[in-house]
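>>> fold the following.
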Amino acid sequence: MDFRITEEQELMVQAIEEALTRENLESYFQECDRNHEHPHKFWDILKELGCFSMFLPEEAGGDGEGAITMLLVMEALGRCGTPVYLFWDHVKADALLENGTKEQIEKFMPLFFEGHPAYAQGFSEPTAGTDLSSGTILTTYTRRNGKVYINGHKHFISGAQGSDYCLTLAKNSENPEQLTLWFVPTNGPGCKKEPMETMGLHMENVNDIWFDDVEIEEKDMFSTEGNGLLATSKGFDYERLIDAFNAYAQALCAYEDACRYANQRIAFGKEIGRLQLIQNHIMEMAMRIEAMRDMLLRYAWNKDNGLLRREEASIAKQFCSESANIVVDHAMQVMAGIGFCGSRVSRIYRDLRITRISGGTGEIQTVIASKQILKRYR
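Predicted coordinates:
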C-alpha cells in the first residue's frame, strides 16, 4: 500500500487550508454555534472549492473521488476548526443512483452539486434506533383511493429543517412485515417538524417529524416494496467510515490547538509544554492521533479498492469515536480554563460526544464487528 499523497491531493488540501485561513471564520463559527445557524459562509467556500461535486459519482457528473481523498479533505477541514460533521450529505448519492427512479434522480441529484440538503433520512423513531424492524417501526403507509398516506413520528432526524423531503422508512399497514422507503414532503399538509435541543452540533438541526395522513403517490416509493432496509444498507459501512473520518478530523484540531497553547502558556517561569505532566497529555493525544490516521488511511485504501470489510467500518467508527473523545478531553486539560471558556476546543468537546452514538452506538459496532470476526475462525 502506498499512502503517499498525490500532487493533485496535495494541491487540493493546500487550497482548502489557504482559503479557510484567509477567511478566518472562527468568530463566525462561534456566532453560528450560539445562534444554532447553518454556516452559509463556510458552505459558499466549499462550493467554490468544488467540494460538493468532488465526491459525487462520475456517472452523475461528479469527480468520483474516493475515500482517501475524502479523508484528506475532512482532515484539512478539521484542522481549520470547521464543523466538519456537516460534510456528509453527498454519501446518499450512490444509493439514489442505484435505487432511485429516473424522475427521483433528476429531482434530487442536482441538489447535491449545490450543497443543498437533497433530503433528510427518516429511520429512527422513539421506539426504533439501532433496531429497525417491523416490530419497532411504528410509522405506517396505507393505500387508499389510489394514493398512499403516511402516519407516524420520526425522531433524531438530521437536517430536516432545510429539507423539503424526508426519505421515510414505514411499514405497510396491511402487511406489517413490509418495510418500505418513501420520499415524503415535509413542508406540506399533515407534516410537522420541530427542532430538538442538543448538547452539541448546533450548526446542524436535529428534529422530530410528525406525519398525519400525509398524502403521497406510488411514484414516491424508493427502490421496491419491502426493500426499505436493503436499499440503503450498502451505504452504511461507508457512512461509518466517514463518521470515523469526522471524529479524527475534529480531534486533530483540538490536539494541534493544545500543542500550540502548551508552547505559549507560561507557568512557573516556563512554557507549560516543558512540564512533564503536560507532556504526558501531549503524548497520549499524539499516540491516538497517529493510530487513527494510520488506521483510516488503510481502511480508506480498502474502500477505494473494493476490499473494505464490514467489521473494518465498525472498528474504525468505534476506535476513532472513542479515541477522539479521549484526545479532546486531554486537550481541554492542557488548555484548562481557556479551553473551557469559549475556545473552539470546548465546541469540539460538545460536538464530538455524539460520535459514540450516531450511526450506530459503540455497543452495536462491537456486535457487528465481533460477529464478522468470529465467522472467520469457525
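>>> CA atoms for contacts and neighbours, from now on please.
OK.
>>> can you tell me the distance between the two ends of stretch 183-193?
Chord length of stretch 183-193, first to last residue, is 16 Å (CA to CA, to the nearest Å).
>>> shouldn't E8 be within a helix?
Yes - counting by DSSP: H, G, I helix; E, B strand; the rest coil, E8 falls inside a helix.
>>> number of residues surrounding it?
Neighbour count for E8, taken as other CA atoms under 10 Å: 10.
>>> again with R240
Using other CA under 10 Å: R240 sits among 24 other residues.
>>> swap in E7?
E7 has 9 nearby residues by other CA under 10 Å.
>>> got it, and I348?
For I348, using other CA under 10 Å, the count is 26.
>>> what's the spacing between it and V334?
Taking CA to CA as the measure, I348 falls 15 Å from V334.
>>> now R274
12 Å.
>>> ok, the two, which is more surrounded?
V334 (26 against 13).
>>> doesn't that one lie inside a helix?
Yes - counting by three-state DSSP, V334 is part of a helix.
>>> pretty sure it contacts A258?
Yes - contact between V334 and A258 holds when scored by CA atoms under 8 Å: they sit 6.2 Å apart.
>>> spit out the residues that contact these two alike.
Applying CA atoms under 8 Å, 6 or more residues apart in numbering, one finds that no residue jointly contacts V334 and A258.
>>> contacts only, for L252.
Taking CA under 8 Å, 6+ apart as the test, what L252 contacts is 75, 78-79, 289.
>>> quick one more, to check against the first:
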Amino acid sequence: MESIYFTEEHQLFRKSLKEFLQKEVVPHIEKWEKTGTIERFIWKKFGEMGFFGISYPEAYGGLNLDLFYTVIFLEELQKIKSSGFAAAMWAHAYLAMTHLNAEGDERIKQDYLVPSIAGEKIGALCITEPFGGSDVAGMRTTAVKNGNKYIINGSKTFITNGVYADYYIVAAKTDPSQGNKGISIFLVDTTTRGISATKLDKLGWRASDTAEIAFDNVEIPVENLMGEEGKGFPYIMQHFASERLIMAINGHARAEYAIDYTIEYMSQREAFGKKIDKFQALRHKIVEHATDVEHCKVFNYAAAARLDKGEYVVKEATMAKLKSTKVADETIYSCLQMLGGYGYMEEYPLARLLRDSRLGPIGGGTSEILKEILSKMIIDNKNYEPAVN
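So this is what the prediction gives:
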C-alpha cells in the first residue's frame, strides 16, 4: 500500500532521517528523559538538516515538500523511544509554526518563521486553559487594546515547549461578549515582561517540557495581532484538522514500533522449550493488532493525501485521531504483556511507550470531545467549513 504514496525520493528521505536520528538524537534520549530538557543544539541540527522546513515556503528557508515527507518525519520520530522528544519537535514545527505561516504578516514571518525553520527559535502554541480543557470557546484569557498595544491577562496550561520557547502563539479574547467570535491570535515574545512559566510533572512525555503559563498585564504591540481581530476561533479550527491527523499518524507509528519490537523479542525469548513466537495465543494477538494498525495506516494515508490536495478533512482527521490513538494504546498494552516482567522494566521501551501513548486520546481534543464533534457531523448533519482568510 505504501507505494501509492511514497516515491523513491520519499524512501531516501526516510533512510536519511533514520540515520540522523540514530546518530544525533538517540544517544541523548535517556539524558533528556531524566532532565526534562532537550538541549538547544539539537534544534539547530534539525534546522540545518531542513527538517523544520519540510512543508514551508522556500522564501523563508523551507523546502516546500509534499505532506508525505511530513508523514515520514512524524513516523520516524515515534520510533526512537521518546514520544516526548517527538512532541517537542512536531509541536514546534506543526503547531506554532503553522500559525506563523498562515496568519503571520511579512514582518512576523521574517522575524520568527525564518529562525524557527533554522532551529534558532522555538515556538509554542498556547490555547488550552486550566478551566477550559477542550472548550476553546470558553477561554478566559483576554487581550484588551490600549492605544498601540494589547494588554494580555490570563493563563494557559499543558503547553508543549512552554518553558524554553522563544515565542508563544496565544489565543485570547478581544471581545468576551462575542463568545467564540471574540477570540484573536497573537504573537508574544517570551522575553516580554509579565510572563511566568511553571514546568508540569507528567506521567509520560518526560523529555518534553510542558508548562502552565501566566500572563500578568503583558503588553505587546498591536502589530503582533495575527490575521484579523475576532477570527482566532476559525483559525484554530482550521488547523485542528492537521493537528488531529498528526496525532493519528503518531498513533499508528508508535503502535507499529511496539509490534516490531515485540516480534523481535518473541523470536529470541524461550519458554517451555520453544520460542514464544510459536505460541498460538501470542501469534494471533499480534496479528489482530497488526491488522488494526494497518487499517489505521491506510485510512491516515488516504486522509493525508486529501489534505495535501487542499481538501478540508476535518471529519476524516477527527476519525483518524479517535481510532488510531485507541488502537495504539490497546496494541502497546498487549505488547508490554507479551514481554512479561521485562515489559515492566524501564530498560525496555514498552514501559515508557505505554506512558507516552496514554496522552494520545487526551491531547489535541479528548476522544470524548471528538466523538461529540463526529456526532454533530454524522447524526445532526452539521457541516464545518474552513476559515476564510
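>>> report the TM-score for the pair.
TM-score of the superposed chains, computed with TM-score structural alignment, normalised by the length of the first structure, equals 0.90; 375 aligned residues with a CA RMSD of 2.5 Å.
>>> distance of the residue of the second structure positioned farthest from its centre relative to L336 of the second structure?
Distance from the C-alpha centroid of the second structure, by CA atoms, centre = their mean, peaks at G273 (44.1 Å). When CA to CA is applied, the distance between G273 of the second structure and L336 of the second structure equals 22 Å.
>>> what of D105 of the second structure?
For D105 of the second structure, the distance to L336 of the second structure - CA to CA - is 48 Å.
>>> burial measure for F211 of the first structure, as a count.
22.
>>> the second structure: which residue goes with that one?
If you follow F211 of the first structure across to the second structure using TM-score structural alignment, you land on F215.
>>> mean shift of the helix or strand encompassing its match relative to the first structure?
Per DSSP states H and E, F215 of the second structure falls inside strand 210-221. With mean CA distance after the TM-score superposition for the first structure, strand 210-221 of the second structure departs from the first structure by a mean of 1.2 Å once superposed.
>>> got it, and stretch 152-159 of the second structure?
With mean CA distance after the TM-score superposition for the first structure, stretch 152-159 of the second structure departs from the first structure by a mean of 1.3 Å once superposed.
>>> so which bit of the first structure is that stretch matched to?
Under TM-score structural alignment, the match for stretch 152-159 of the second structure is residues 150-157.
>>> from the rest of the structure, what touches the matching stretch?
120-126, 138-142, 170, 184, 196, 206-216.
>>> any idea how far that stretch is from the chain center?
20 Å (CA atoms, centre = their mean, to the nearest Å).
>>> coming back round to it: what about the match of F211 of the first structure, distance to D189 of the second structure?
Counting by CA to CA - F215 of the second structure and D189 of the second structure are separated by 12 Å.
>>> burial check on E239 of the first structure, number of neighbours?
E239 of the first structure: 19 neighbours (other CA under 10 Å).
>>> now for it: which residues touch it?
Counted by CA under 8 Å, 6+ apart, E239 of the first structure has contacts 91, 359.
>>> aligned counterpart of it in the second structure, please.
Using TM-score structural alignment, E239 of the first structure lines up with E243 in the second structure.
>>> next: E125 of the first structure.
Checking TM-score structural alignment: E125 of the first structure goes with E129.
>>> my read is that match is in a helix, agree?
No - counting by three-state DSSP, E129 of the second structure is not found in a helix; it is coil.
>>> show me where the stretch 201-350 of the second structure has helices.
Counting by DSSP state H, counting those that start in this stretch, the stretch 201-350 of the second structure has helices at residues 232-268, 280-308, 314-338, 349-357.
>>> kindly reformat those as TSV containing distance to T160 of the second structure.
Putting the helices of the stretch 201-350 of the second structure into TSV (distance: least, CA to CA, whole Å) gives the following:
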stretch	distance to T160 of the second structure
helix 232-268	13
helix 280-308	24
helix 314-338	19
helix 349-357	14
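>>> G363 of the second structure is nearest to which of these?
Each of these has some distance to G363 of the second structure by CA to CA; the shortest is helix 232-268, at 8.4 Å.
>>> tell me the contacts of L187 of the second structure?
Taking CA under 8 Å, 6+ apart, one finds 167-170, 224-226 in contact with L187 of the second structure.
>>> scratch that, T361 of the first structure is what I was asking about
T361 of the first structure neighbours (CA under 8 Å, 6+ apart): T130.
>>> go with 6 Å
Residues near T361 of the first structure by CA atoms under 6 Å, 6 or more residues apart in numbering: none.
>>> that one pairs with which position in the second structure?
Checking TM-score structural alignment: T361 of the first structure goes with T366.
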